[in-house]
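Trainee: pasting the sequence and the predicted model now:
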Amino acid sequence: MKKSSALDRAYTWVRERILDGTLPGGSYIDEATVCQATGVSRTPAREAFNRLEGERFITLVPRKGAQVRSISSTDLLDAFHARLMIEQFAATEFCVERKAIPDAMRTNLEVMNGVCDFSTTDAMLVYINADREFHAAMVQTLNNRPIFEFFESLWRNNSGAAINRGQMLRSESWLATNHAQHRKILAGLEAYDLDAVVGTLREHLR
């Protein structure tokens, strides 16, 4: 087995169990358990833990292994408020300068519209990735690298919490509301209606 495939195998095994609730927030898992379950050696298991910690799924604890991060409503709210500031600024510049809609926004909106429920982890990950790409495309219209890097860090540092939030809010009614909000954001940008875009973003990022 190649090192890269061993890493992916260990990483995927742990991540899947975090996402499906087998490893709930606050629980611990060690390298030996991952090695036994996936057949990999300690090195890729350790690298998988490092990757998962970087994505804020877990926290490494000396002599205990890894602890699954608990969802913090404060952390999520802080991240969403920061995102609102960035995306509101991006929308303002977009409407004032009457920019063109990025193709990535339309493409990823179609991807999200194709997800009918979060009954599988794969569907959840497809949706959340398309969600990130949709919003990232709008922020990229600023052509401001420091702002975009900060936006990316908000997603990267809270990806685990965001996915767990998606898992909790997997109802069809929530998904339908989310679909509608993304469509309203795009429609508002197409019409250069800043008030409509900002109003929808405030509903969306809370």
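Mentor: Received the coordinates, thanks.

Trainee: contacts, neighbours, all on C-alpha from now
Mentor: OK.

Trainee: how near is N143 to T12?
Mentor: 34 Å (Cα to Cα, to the nearest Å).

Trainee: now A176
Mentor: 28 Å.

Trainee: picking up where we left off before, N143 and T12: which has the busier surroundings?
Mentor: Comparing N143 with T12 by neighbour count (other Cα atoms under 10 Å), the higher total belongs to T12, at 15 against 10.

Trainee: so which strand or helix has that one?
Mentor: helix 3-19 (DSSP states H and E).

Trainee: and the strands in this structure?
Mentor: 28-29, 58-61, 65-68 (DSSP state E).

Trainee: grab the most central residue of the protein for me.
Mentor: With distances taken as Cα atoms, centre = their mean, S159 lies nearest the centre of the chain, 4.2 Å away.

Trainee: for P62, which residues are in contact?
Mentor: Listed by Cα atoms under 8 Å, 6 or more residues apart in numbering, the contact set of P62 is empty.

Trainee: one more to weigh against that first structure:
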Amino acid sequence: MSEIAENAENTTEKSKRPAKELVYDYVRRRILNGELQGGDFIEEKVVSEAVGVSRTPVREALHRLQGDHYITLTPRRGAVVRQITAKELTEVYESRRLIEIHAMERICREKRTVPPVLRVLYNQMCETSESQDFVQRAEYDQAFHRAIVATTDNAVLVELYDSLQVRQQRVAIAAMRVQPARAGTIDQEHKQLIEALERFDEEAAVQIISQHLRPVLDVVSRLPV
């Protein structure tokens, strides 16, 4: 496909999507990739001009972004990007441990089939260790751990886990930016986790995930309280 044809296709695809979704994705991506950081203000006028839409879908998108914990809307001050704090990072990991340890126990005790997608996502994450695309890595990581939780066939548990998605991704990206050298260690833990689940070794799986989801002091110490 030529560059002109590809651009035309992208433009057509963009035109099919509601304006508020375009704004949501635009702001969300800028927050995740670090262009907008905790404490930064988001101006409606700047966003509407950048995306090429009116102020109304911008306001609608900002309300959704607030509901998803990306920003805070304050009277007279407008939209402010939420800061990832050491406390939030610790609480996210604690919540994930509760859910994921339960999932490991169910998989091993009931000898549930480990989804093949885990190895696909593991390989994709290893590739991001080289490229240092932390946004894409966080998306693969979230999908990896969600696939494990989904193996329990507990829809309520998966829904609860999904409610952590935004915080989980932002925490993962923040942690990788602070300490990118940990990528290799994390990749190794993912590999060990797959192997433990495939042989239904509950003790090993729980031990690995408990270690995997412990906040690293060096990361926590560099985040605001």
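Mentor: Nice, I can see it. Values in this document were obtained by computation on a predicted structure and should not be read as measured data.

Trainee: okay, and the helix of greatest length in the second structure goes to which residues in the first structure?
Mentor: Using DSSP state H, we find that the single longest helix of the second structure is helix 86-109. Mapped onto the first structure using TM-score structural alignment, helix 86-109 of the second structure covers residues 73-96.

Trainee: contacts for the matching stretch, please.
Mentor: Contacts for stretch 73-96 of the first structure (Cα under 8 Å, 6+ apart): 135, 138-139, 141-142, 147, 151, 154, 158, 161-162, 189, 192-194, 197-198, 201-202, 205-206.

Trainee: spatially nearest residue to R30 of the second structure (excluding sequence neighbours)?
Mentor: L36 (5.6 Å; Cα to Cα, 6 or more residues apart in numbering).

Trainee: tally of neighbours for the equivalent of that neighbour over in the first structure?
Mentor: In the first structure, L36 of the second structure lines up with L23, judged by TM-score structural alignment. Counted by other Cα under 10 Å, the residues lying close to L23 of the first structure total 18.

Trainee: kindly report the same for the one 3 residues further on.
Mentor: Close neighbours of G26 of the first structure, defined as other Cα under 10 Å, add up to 13.

Trainee: can I assume it is in contact with R69?
Mentor: Yes - with contact defined as Cα atoms under 8 Å, G26 of the first structure and R69 form a contacting pair (6.0 Å).

Trainee: what's the counterpart of Q142 of the second structure in the first structure?
Mentor: In the first structure, Q142 of the second structure lands on R132 (TM-score structural alignment).

Trainee: list the contacts of its match.
Mentor: W155.

Trainee: repeat for the one 3 residues further on
Mentor: For H135 of the first structure, the contacting residues are 87, 105, by Cα under 8 Å, 6+ apart.

Trainee: can you tell me how far the counterpart of R145 of the first structure in the second structure is from R28 of the second structure?
Mentor: Counting by TM-score structural alignment, R145 of the first structure corresponds to A155 in the second structure. According to Cα to Cα, A155 of the second structure stands 27 Å off from R28 of the second structure.

Trainee: and for K16 of the second structure?
Mentor: Counting by Cα to Cα, the gap from K16 of the second structure to R28 of the second structure is 19 Å.
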